[in-house]
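Student: just a sequence and a predicted model for now, questions to come.
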Amino acid sequence: MPLGWIDFSKTERNKVLTVLDLLSESGTLDELGIATIRDGFSDLFFPGTSTIQTRAKYFFIVPYALRDLERSGETNSNQFLRAFDEIERSCGEMFRQNAPDDIGIIGSRSLAGGNWVKRTPADIYWAGLRQYDIFRGGRLSLSEYARAVCSMKGKKSNLVNLGNRNDKAEENEADDRSAGDIRSMHFWNIPTYDSEWFDHLQMKLTHEEAAFLKNQIVLSCGNSMFAYALKNELWEMIDCTDFTSLNEMIHLFPEQMQKDYQLAKDFSEFNYVLRVIYNIVLSDGKNETANEEFDNLRSELKRIAAIDLEAVFDRTLAQRNPLMCKFLRDAKSGMLGDDVQTLKKLVENRERFLKGAGRARCAHPGEFDKTAWFGGGRLSYRFGNAMTLMADIYVGEEASYAES
């Protein structure tokens, strides 16, 4: 059944879309309900990132556009947001026109069809802007921020109008300056802002932007793998093909990060076994890829099941989801006992519990394409998205040195 929006504001709609994003990794639904652990590790390693972020430049486009609008005379929050949406769309159109081959242009396909995206750059990057202390409006959402800005501008405008009825020219001039100085609101920490930013817009970060974003991540996320890699310029991390291959250089990180990495890697393998079994159940044993994968994994089940699940739960605060923890503990017991039938039943019951018998795929074995793969592969913990941001920072910094 398709999703529809009934009497929802844009903010409420985006909250629902955000929940759907949290259920997915690279577009794959979290069929077995382990998002608490996946996102817990993701936030430990790469805070401020998400699976739908594309390029680092959007950490600047959003505040630049909003700073422009703060300086405008607009006091209606709906008009403010509409104008902002048009600026974001114009940025996408400019990217498509000037550099159509650039990777990560948000809305590129929608714009090609004359449309615009439901999830705008601001929707995608807002949490990261807060995380990195670029937006300093606390937990305000975009729409709440717009209302706050317009309300403050409206009050200042009223003060000016009141002052203009008084015959005090010097005081009027002071009021005008105060009303126009929207910078006193201090919603944004963005020293790279230039009022002519749109005229020389490009996806590549300037040296100043790259240095600023790097510094903000280091300052705001100091205990994370992301911040440590940036602070110590471990640029070789960008060359790792996936989260698992990071194992080759994990020794360069502090001991606790090494332990967290090993736990996350172990859990990815553990969860992958369950995803393989899920596909076997769905296909009623006819998915050849799933069968081959399980044959390859079966001799390793006891090693994989030796994972310290309690440590995983502790590091990701997963105890808040006791039923998920019980499911994973039971799955561990099934793997240790090489009890495939128990594992199949656990996976089937877990999906039924999460979705209900009507929507659970496992309740209808054999009714799906036996060559299709459902539920995703090994977990990446937003590694690819974080490395794209890191690469953008590296290119922005290094290009400046090469030009000088």
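Tutor: Structure received. Numbers count the residues shown, from 1 in each chain.
Student: from now on I want contacts and neighbour counts done on CA atoms only, so please keep to that.
Tutor: Noted.
Student: can you verify Tyr228 is assigned to a helix?
Tutor: Yes - under DSSP: H, G, I helix; E, B strand; the rest coil, Tyr228 falls within a helix.
Student: remind me, longest helix of the chain?
Tutor: helix 255-282 (DSSP state H).
Student: that one - contacts with which helices or strands?
Tutor: Here helix 255-282 touches helix 288-298, helix 301-305, helix 309-316, helix 340-355, going by 3 or more CA pairs under 8 Å, 6 or more residues apart in numbering; DSSP states H and E.
Student: so how many other residues sit close to Ala305?
Tutor: Neighbour count for Ala305, taken as other CA atoms under 10 Å: 23.
Student: how close does it get to Asp266?
Tutor: Noted for Ala305: a distance of 9 Å to Asp266, by CA to CA, to the nearest Å.
Student: over to Asn164?
Tutor: Relative to Asp266, and taking CA to CA, Asn164 is found at 69 Å.
Student: still on that earlier bit, buried ones in the longest helix of the chain?
Tutor: By 16 or more other CA atoms under 10 Å, the buried positions in helix 255-282 come out as 257-258, 260-282.
Student: Val19: which element?
Tutor: Applying DSSP states H and E as the criterion places Val19 in helix 10-22.
Student: which elements pack onto the helix or strand following that helix?
Tutor: Sequence order places strand 24-25 as the next helix or strand after helix 10-22, per DSSP H and E. Helices and strands touching strand 24-25, by 3+ CA pairs under 8 Å, 6+ apart: there are none.
Student: what about versus this one:
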Amino acid sequence: MARWNASKTAIPPERSKELEIDIRDREFNGLSEEDLVAVTPRLRLLASAAKASRIPYEIDHSEHYKLLVRAVSNLLSTELALFTFAQIIDGLPTADVAWDRRYPGLSGAHPIEEHEDICPGVLERARRFRADFDPGILSFDPKPLRAFRKAAPGSRLFNTRLIELAAVAMHQIGTLLFQLELRMHDGDIERISQWSEESPGGERGLPLRPTLFSHHGYLDHDVYPDGVADVVGYWAEDRILGGVAVFDRASEQLAPQFPPNVYFHSCRQRATHRYYQLRDDQQQALLDFLLAENPAPSAAPIPILADDGNVVRVDQEQALVRQLYRDVWERKPPTREYLKLVSSRPRSTVDYPEYKAFIKHINTTSDHGVEGGDAGGSTEGERKRKREDSQDGQT
């Protein structure tokens, strides 16, 4: 085996694979706090190596290049993307957007309430950024990029990798804008971002997040190659697409030419916190928009949020074991304490739509009575049926 120097960013491929397997295996029963501390540097190494290996899409005037640029441009043309990136330029999300998260990390009379709209001049700055945007600044993981370039346009492999590259583009643009530190907000951004409610006893409220531009599932800035800027990138991707795009890597390894539909991991207030697989019609609508020539921005099917028809779902705590991710380092494995906490959490029909059918079945059964139950608890319908049966027996 090749020598591996932990002080170097580059990781030999065979060692990188060992790290991935080790990290995935540890999630079955959760980690101890000590194990999590030990795993974190490994994830950081993988993340750093992943960034170092990224390559730009060289302008080759191929059909593939044109279609990728078109997909990114079509997403950027939407008002949703414009408003999302404008908030990063401003330096703060608007109050409505800040609260529009399943787990917003906010409490009490948070001063973000003061920020009802983005500041004057920000939208114009965002429009200029969009008009001047050069897709050549983007860089990608070489594996999905090569797969995209080799795939036949219109094939499942081409379509899946196109969605992946477009999602990465939205993430990277959000990351870049945050790193530029434009922060056009007319006010004290730090005061709002770092505010935390105190209890009467002087205890602090919810733990502070590194930024208000955050998705509850992607907060590991101590792992990400671009730190807090990557946290912002995941937030931007989620706000634009409807969720962070992740992939069934296990199934892709078994049948590389026929990858399953994409999964989204959303952070909207009234959306499921579970990973949900896009239905065929949802994925096709997204692809149709990405590939369309000069589509009306209002025709964009984004954000794509789960409804009862998205029946394929996975608990976020099990995603790593199931190899559902874009990058193995994007989320730390959960601890045993966290899994214990989650197991006691009430389950909502928003997250488990199959419960609706179960509840409906219970209610229907109750409406029609339950055989073998207490006669005193029979419904009027059950009593009527018994009377009719009795009359039939007398004829």
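Tutor: The structure has been received and is ready for your questions. Note that the structure is a prediction, hence the values are computed from the model and not measured.
Student: quick check: TM-score for this pair?
Tutor: Overlay of the two chains. TM-score (TM-score structural alignment, normalised by the length of the second structure): 0.22; 156 aligned residues with a CA RMSD of 7.6 Å.
Student: about what we covered before: list the buried residues of the helix holding Val19 of the first structure.
Tutor: 13-14, 21-22.
Student: redo these as CSV? Include distance to Glu293 of the first structure.
Tutor: Formatted as CSV, those follow (distance: CA to CA, whole Å):
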residue, distance to Glu293 of the first structure
Arg13, 39
Asn14, 38
Asp21, 28
Leu22, 27
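Student: about what we covered before: quick one, the longest helix of the first structure and helix 340-355 angle?
Tutor: Counting by axes from the mean of the first three to the mean of the last three CA atoms, to 10 degrees, helix 255-282 of the first structure lies at 100 degrees to helix 340-355.
Student: nearest residue to Val39 of the second structure other than its sequence neighbours?
Tutor: Leaving aside its chain neighbours, Val39 of the second structure sits nearest to Ile23 (7.1 Å; criterion: CA to CA, 6 or more residues apart in numbering).
Student: what distance do you get for that neighbour to Phe178 of the second structure?
Tutor: From Ile23 of the second structure to Phe178 of the second structure the distance is 30 Å (CA to CA).
Student: one step back: helix 309-316 and the longest helix of the first structure, what's the angle between them?
Tutor: Using the same axes, to 10 degrees, helix 255-282 of the first structure lies at 110 degrees relative to helix 309-316.
Student: what's the burial count for Ile359 of the second structure?
Tutor: 12.
Student: how about Glu18 of the second structure?
Tutor: By other CA under 10 Å, neighbour count at Glu18 of the second structure equals 10.
Student: please point out which parts of stretch 328-347 of the first structure sit buried.
Tutor: 328, 331-336, 338, 342-344, 346-347.
Student: I'd like those laid out as TSV, including distance to Leu213 of the first structure.
Tutor: Conversion of these to TSV gives the following (distance: CA to CA, whole Å):
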residue	distance to Leu213 of the first structure
Leu328	38
Ala331	42
Lys332	41
Ser333	45
Gly334	46
Met335	44
Leu336	46
Asp338	49
Thr342	49
Leu343	45
Lys344	46
Leu346	45
Val347	42
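Student: and those residues, which two are furthest apart?
Tutor: Longest distance between any two of these is 15.8 Å, between Leu336 and Val347; criterion CA to CA.
Student: for Ser77 of the first structure, list the residues it contacts.
Tutor: 143, 146-147, 149-150 (CA atoms under 8 Å, 6 or more residues apart in numbering).
Student: return the closest of the residues you listed with respect to Arg352 of the first structure.
Tutor: Distances from Arg352 of the first structure to these, taken by CA to CA, are shortest for Ser143, at 37.0 Å.
Student: the closest one reaches Thr11, doesn't it?
Tutor: Yes - contact criterion CA atoms under 8 Å: Ser143 of the first structure and Thr11 qualify, at 6.7 Å.
Student: hmm, back to that, of the buried residues of helix 10-22 of the first structure, closest to Asp295 of the first structure?
Tutor: Within the buried residues of helix 10-22 of the first structure, the smallest distance to Asp295 of the first structure is 31.2 Å, found for Leu22 (CA to CA).
Student: need the nearest residue in space to the closest one, chain neighbours excluded.
Tutor: Ala35 (7.1 Å).
Student: and that neighbour, how many neighbours does it have?
Tutor: Ala35 of the first structure has 18 nearby residues by other CA under 10 Å.
Student: distance of it from Thr316 of the first structure?
Tutor: 10 Å.
Student: about what we covered before: Throw the contacts of Ser77 of the first structure into CSV and include secondary structure, thanks.
Tutor: Putting the contacts of Ser77 of the first structure into CSV (three-state DSSP) gives the following:
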residue, secondary structure
Ser143, helix
Ala146, helix
Arg147, helix
Val149, helix
Cys150, helix
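Student: now these: which count as buried?
Tutor: Using 16+ other CA under 10 Å, the buried ones in the contacts of Ser77 of the first structure are 143, 146-147, 149-150.
Student: what about Phe383 of the first structure, neighbour count?
Tutor: 23.
Student: now Leu287 of the second structure
Tutor: 18.
Student: that one and Asn159 touch, don't they?
Tutor: Yes - counting by CA under 8 Å, Asn159 is a contact partner of Leu287 of the second structure at 7.1 Å.
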